[in-house]
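[1] With the input below, show me the fold.
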Amino acid sequence: MDTVNTWTAAILGVAVVVATGVATLRWLVTTLTRQMRTIAQEVVTDAVGASEQRLSARLVAMDVRFDAMDGRFDAMDGRFDAMDGRFDALDRRFDALDDKVHHGTEMTDLRLSHLEADMTLVKQHLLGSTAA
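    Sure, this is the predicted structure:
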């Protein structure tokens, strides 16, 4: 009977050790799984944070480039405004020259008509004196 009790105690002892080992392994696997999930979340969070930082840096760089381009476009717009002002001034000068040319043409036409009238008078005078 002692042998049976010994064997029973041994079997129970082994069962307790195995059960404890299984429980310990289960606890260990659960703990490691939790830690791995936590680490994975931290890695993902860090990666996302780093990606966000890189993206933010790229957006800032793009914003700086767009500001520079906007400045260039403003400068070009200023140059075009200046050129437009110069063309307006040239247009006014050409209008003034055109007015002078038209005035000169009118004056020339007027002088020519006076000259023609004078020549007609001279012609009549000459013809009249020849006929007399």
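[2] switch to C-alpha atoms for all contacts and neighbour counts from now on
    Fine.
[3] What helix or strand is the residue nearest the centre of the chain located in?
    The residue lying closest to the centre of the chain (CA atoms, centre = their mean) is Phe66, at 4.1 Å. Taking DSSP states H and E as the criterion, Phe66 maps to helix 2-131.
[4] hang on, the earlier thing: please name the residues that touch the residue nearest to the centre of the chain.
    Phe66 makes no contacts at all, as judged by CA atoms under 8 Å, 6 or more residues apart in numbering.
[5] One more, please, to line up against the first structure:
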Amino acid sequence: MSTIAIAQEKVVIKAGTIIPLQAAQTVKAADVNEGQVIDFVTVSPLTVEGRTVFERGTIVKGKVLEASKSTIAGTKGRLVISIQKMTLPNGTPLFFSDTTVRVYGKNKTPLAVVLGCLVWPCIFIPGTKAQMPQGYEVEAMVSSNTEYSF
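    I've put the predicted structure just below:
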């Protein structure tokens, strides 16, 4: 019986490498909950030392940290999503430095209060909704050197 050793080729994805991402779908703060997972996709392939580590369109998961819809009296909506890591095609986790997406609506509280004093129904003016559109771009930075085997 003979044993054949297969040499695996390895590359290192360096800390500080920027990975451009886009939101895979439109996300509205009013429609998601804290802890919910949101998909992003890579904008371009990552090539290290002439080898492609992952292709364009690779899924990266984000987690909703805060989701507040706009309310009456002008309070704005808020959406905060953390992108902490992705799983590379060979199963290796690639961790990112504190990559947080923050999307806020516009605060209309002063307008609602002033008009509410003059015209009662105006107190019910809502703030604008927090919405991250599909294709919203964000950059994630690799937090530490990561060895990848092909």
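[6] Just the TM-score for the two chains, thanks.
    Superposed pair, TM-score by TM-score structural alignment, normalised by the length of structure 1: 0.20. Supporting alignment: 46 aligned residues with a CA RMSD of 5.1 Å.
[7] so who does Glu139 of structure 2 touch?
    Applying CA under 8 Å, 6+ apart, we find Glu139 of structure 2 in contact with Ile18, Ile19, Pro20, Leu21, Thr99.
[8] With adjacent residues omitted, what lies nearest to the first one?
    Meaning Ile18 of structure 2. Excluding the flanking residues, the one nearest Ile18 of structure 2 by CA to CA, 6 or more residues apart in numbering is Met141, at 4.6 Å.
[9] can you check the fourth one too?
    Setting aside the residues directly before and after it, Leu21 of structure 2 is nearest to Thr42 in space (CA to CA, 6+ apart), at 4.6 Å.
[10] so that neighbour sits right up against Val60, yeah?
    Yes - in this structure, Thr42 of structure 2 is within contact of Val60 by CA atoms under 8 Å, at 7.2 Å.
[11] how much space between Asp70 of structure 1 and Thr108 of structure 1?
    56 Å (CA to CA, to the nearest Å).
[12] picking that back up, distance to Ile81 of structure 2, neighbour count and secondary structure added to the contacts of Glu139 of structure 2, as a markdown table?
    Output for the contacts of Glu139 of structure 2, formatted as a markdown table (distance: CA to CA, whole Å; neighbours: other CA atoms under 10 Å; DSSP: H, G, I helix; E, B strand; the rest coil):
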| residue | distance to Ile81 of structure 2 | neighbour count | secondary structure |
| --- | --- | --- | --- |
| Ile18 | 18 | 15 | strand |
| Ile19 | 16 | 16 | strand |
| Pro20 | 16 | 18 | strand |
| Leu21 | 13 | 23 | strand |
| Thr99 | 9 | 19 | strand |
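[13] any chance of these in JSON lines, plus distance to Ser149 of structure 2?
    JSON lines is the format used below for the contacts of Glu139 of structure 2 (distance: CA to CA, whole Å):
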{"residue": "Ile18", "distance to Ser149 of structure 2": "20"}
{"residue": "Ile19", "distance to Ser149 of structure 2": "19"}
{"residue": "Pro20", "distance to Ser149 of structure 2": "22"}
{"residue": "Leu21", "distance to Ser149 of structure 2": "23"}
{"residue": "Thr99", "distance to Ser149 of structure 2": "25"}
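[14] you'd agree Gln84 of structure 2 is up against Pro93?
    No - with contact defined as CA under 8 Å, Gln84 of structure 2 does not reach Pro93; the gap is 10.0 Å.
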